[in-house]
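*Asks:* Provide a 3D model corresponding to the input given below.
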Amino acid sequence: MLYSLIFQYYMNRRTLVYLKLTSSVLGYPVVVFMPCLKFMHLEEVKWRVHLAKLISGCPVLEELTLLRDPEDEYKALLVRTRSLKRFRVLPLRNGYVRSRVKCTLKIDAPGLEHMSLGDDQICSIVVKNLTCLLVVELDVKFRVLVNTWNVSKINVIRDFLNGISCARHMIISAKTVQALARYSQLGMIPKFNNLSRLQAVFRSKLVQFLPAFLECCPNLKHLILVLHPEEMEEELELTDVPQCVSTTLECVEIQDKFEWEEGKMKVASYFLENSAVLEKLILSPTAYNQNIYEKVNKLTKRSPVCQIIHE
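*Replies:* This next block holds a predicted model:
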């Protein structure tokens, strides 16, 4: 009863601009109307009211952050709003805890500009009308790929990728790269024609997938490649040259530790030899020591204006 009274009190605050609720129980209010609310942060909240009802009472909401409670019993979370500009779904605090139910996240937000998804316990993500999307951050492994023979589940990923294909800046984690590599064996990754900036974490064993993924980014200009050390099972060969590498890529940054010296040389050589308009190849000192940097600096460069920067 107390939770319901507190919730009802907040849900009708006409001057409230920022709302943060943590480890709360949201009872079912009679009316939700917060006409000035722009920022809402809901962390480990147990729902007794549909999220859609809560959002519908916030006509100027611009930023929404969700961190689900693994004990939450709702099977669907609907985010439908025209005003929302930034949306984040944080990873569960205890990542090893499994959700009690299979949850679907549905997003219909024509004004959304920045979306960050980090909850691996969500079974499927459905997006619609993301026509203004500028930045998308993905740290998910698409649990729908567990059953590779289920065509409908594979289609969920295809529709999601098509739904975010207008993004201009993409940041993807190692687990997402691995999921996309697996998906590419089952379906075709769509073209991200508007994408000009990509930051991606590649484990050593998946560097071979890099050209195939870049083929989906025909107008890419800036690539930040974070390489994670991992023992190689077979020799790395980068032979295919996607459109962006040969015609649009202007800056490549290679970061993080990567113990395999031959692999580091091949990655650097791949971009230097194939990128016609490359202006900068930036090598992180943690990835390339002075000795390897000097070797890279002697490699053939296709672009006459390319500078190799060690910083």
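*Asks:* For the rest of this, base every contact and every neighbour count on C-alpha atoms.
*Replies:* Will do.
*Asks:* Tell me who's in contact with Leu238.
*Replies:* Residues in contact with Leu238 (CA atoms under 8 Å, 6 or more residues apart in numbering) are 208, 211, 266-267, 270.
*Asks:* Test my guess that Val201 contacts Leu210.
*Replies:* No: between Val201 and Leu210 there is no contact under CA atoms under 8 Å: 10.4 Å.
*Asks:* Those two: who's more crowded?
*Replies:* Legend: neighbour count by other CA atoms under 10 Å for Val201 and Leu210, higher for Val201 (22 against 18).
*Asks:* Give me the three-state assignment for that one.
*Replies:* At Val201 the chain is in strand, as set by DSSP: H, G, I helix; E, B strand; the rest coil.
*Asks:* any idea how far Gln255 is from it?
*Replies:* Distance, Val201 to Gln255, by CA to CA, to the nearest Å: 9 Å.
*Asks:* What is the nearest of the contacts of Leu238 to Lys191?
*Replies:* Nearest to Lys191 among the contacts of Leu238, counting by CA to CA, is Pro211 at 13.5 Å.
*Asks:* ok, that closest one - how many residues close by?
*Replies:* Neighbours of Pro211 (other CA under 10 Å): 19.
*Asks:* I figured it was touching Cys244, is that so?
*Replies:* No: applying CA under 8 Å as the test, Pro211 and Cys244 come out as separate, 9.8 Å apart.
*Asks:* this one next, for a side-by-side:
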Amino acid sequence: MDDNSKDVINSLPDNLLCHILSNLSTKEAALTSLLSKRWRYLFAFVPNLDFNAFSSLQPETVLQDQTSFIDFVDRVLKLRGKDHINKFSLKCGDGIQDEDVFPWILNALRHGVSDLALHVSPSLVYWLPSKVFASKTLVRLKIGPKDGPRIKLRNVCLPKLKTLNLDSVVFEEGEIGFAKLLSGCPLLEELSLLNLSWDYWDSCSVSSKILKRLTLCCSYCGGNPKSVSFDTPNVVYFEYSDNIARKYPQMNFDSLVEASICTRMTNDQKANARYVSDVDEETEMVGNAMNLLMGICSVKTLYLSCDTLETLSFCCQAIPVFNNLTHLTIESHPELGWESLPNLLKNCPNLETLTFQGLLHKATERCGDVCLCHGLKNSLSCLSSSPVKLLKILKIGETNDDDNKEIEIEQVKNFLEKMPNLEQLIIYYNTSNENDLVEVSSQLEMVPAVASLKCKIQVISDNLSLSSTLPSS
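*Replies:* I've put the predicted structure just below:
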């Protein structure tokens, strides 16, 4: 740094310098204390505090071990006095006790913190102070990571909270505690609950007229929720991962634009499952995904996991029409079939972009007419009426098995031969050898009868790419 640069920076007012330092972690900002007397304590008055015990940047005079980390945090908070705190971020693990962390959190709450992010282990803090959920200033609250601290929800009062992200939260009162949380956040627009455990709940209901983004990912367990309802008319983004419920009595997603669905069956359900076409009046499906799909059928962008494809084969009597769907992503797995995929594609009349995350799947007699598992290459296919213009295929060649690679390439050829509206095919091939890209592209260009003569092929891998246009003959 030259003298002119130093003069320009030093001429700035303290509040502007603090604003600049707030873009750094507190440890990084602390290094500026070595510049001059003016900078000695300036870092302690930034509006955003970011304490990270795992940071690799450890000034010799600030952080040598966990003890010095505790001393550092205590010192910064003491220097600030009564100054307002805008954001308080804390990351620490074993070696620091509750009696250290609790005062830091309560200090931030007393000084009007609006953005609180806590990344602490359960051995560090088993139960967080209840005052975290009784703040009149919090706008954003994030608590994690997985298997992080437990939370006892008593009186929830977060009148300004708009964003809430919780990982591995435990609700002492089950669905009652969950309802208490929602009712205590009247302005909540974004809710993310990860690794939620509700296998002992009778039911769950998410009801909010304000929510715009909802992520509900439940940890795997041996049971199924009996009833799950969503009355969230203004949600535009919905991510849902859980064992398939016995019923979904209410599904209100009037504003939904994008959804990611991962429903799965338990081992007991899989043992008793029957394909939907085999279910009669004397038998029942092991779960019911019909209302779930009906509730999200107005979506424009949809991601379905491989487990969801399996669930639909056994737990959905009829797949609804997705009139608004333009982007669909399908995840595949070598041990799970594509039985539900043909009917799904038939009911997406305006689909423009179709993405496959892998093509390998379990070959069964009910695979339908999307694949080549049972020699259906020359048969009529739902692909023949597909409106898809852009086809993306990811994770090709990941198994390093020549037979699997051949199966994948033959499936791609099947798409080219059947899909009449394709304008672009993009293949993400797992290789660092450019010759592999050339070989795959050449094989696809030699497909004798393509359904769309205007389709352009692009084969990509890491920083390698090869583009070509299919011949018009």
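*Asks:* Need the TM-score between these chains.
*Replies:* Scored against TM-score structural alignment, normalised by the length of the first structure, the superposed chains reach a TM-score of 0.81; 299 aligned residues with a CA RMSD of 3.3 Å.
*Asks:* Give me the buried entries from the contacts of Leu238 of the first structure.
*Replies:* 208, 211, 267, 270 (16 or more other CA atoms under 10 Å).
*Asks:* looking at this, the first one is in a strand?
*Replies:* No: in this structure, Gln208 of the first structure is helix, not part of a strand, as judged by three-state DSSP.
*Asks:* Correct me if wrong: it contacts Leu236.
*Replies:* Yes: with contact defined as CA under 8 Å, Gln208 of the first structure reaches Leu236; the gap is 6.6 Å.
*Asks:* Now tabulate the buried ones among the contacts of Leu238 of the first structure in a markdown table and tack on distance to Pro285 of the first structure.
*Replies:* Below are those laid out as a markdown table (distance: CA to CA, whole Å):
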| residue | distance to Pro285 of the first structure |
| --- | --- |
| Gln208 | 23 |
| Pro211 | 24 |
| Val267 | 15 |
| Tyr270 | 19 |
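*Asks:* which of those lies closest to Leu117 of the first structure?
*Replies:* For those, the nearest to Leu117 of the first structure is Pro211 (24.6 Å; CA to CA).
*Asks:* any idea how far the closest one is from Phe7 of the first structure?
*Replies:* 51 Å.
*Asks:* Wait, Gln317 of the second structure touches Leu292, no?
*Replies:* No: under the criterion of CA under 8 Å, Gln317 of the second structure makes no contact with Leu292, lying 12.0 Å away.
*Asks:* Give me the more crowded residue out of the two.
*Replies:* Neighbours of Gln317 of the second structure and Leu292, each counted by other CA under 10 Å, are more numerous for Leu292; the result is 22 against 16.
*Asks:* Assign a three-state SS to the equivalent of that one over in the first structure, would you?
*Replies:* In the first structure, the residue paired with Leu292 of the second structure is Phe160, using TM-score structural alignment. The assignment at Phe160 of the first structure comes out as helix when based on three-state DSSP.
*Asks:* Next up, the contacts around Phe160 of the first structure.
*Replies:* Contacts of Phe160 of the first structure (CA under 8 Å, 6+ apart): 125-127.
*Asks:* Repeat the analysis, applying 10 Å as the threshold.
*Replies:* By CA atoms under 10 Å, 6 or more residues apart in numbering, the contact list for Phe160 of the first structure reads 124-128.
*Asks:* Show me the residues you listed that map onto strands.
*Replies:* Among the contacts of Phe160 of the first structure, DSSP state E puts 124-128 in strands.
*Asks:* buried subset of those?
*Replies:* Buried subset of those (neighbour count, 16+ other CA under 10 Å): 124-128.
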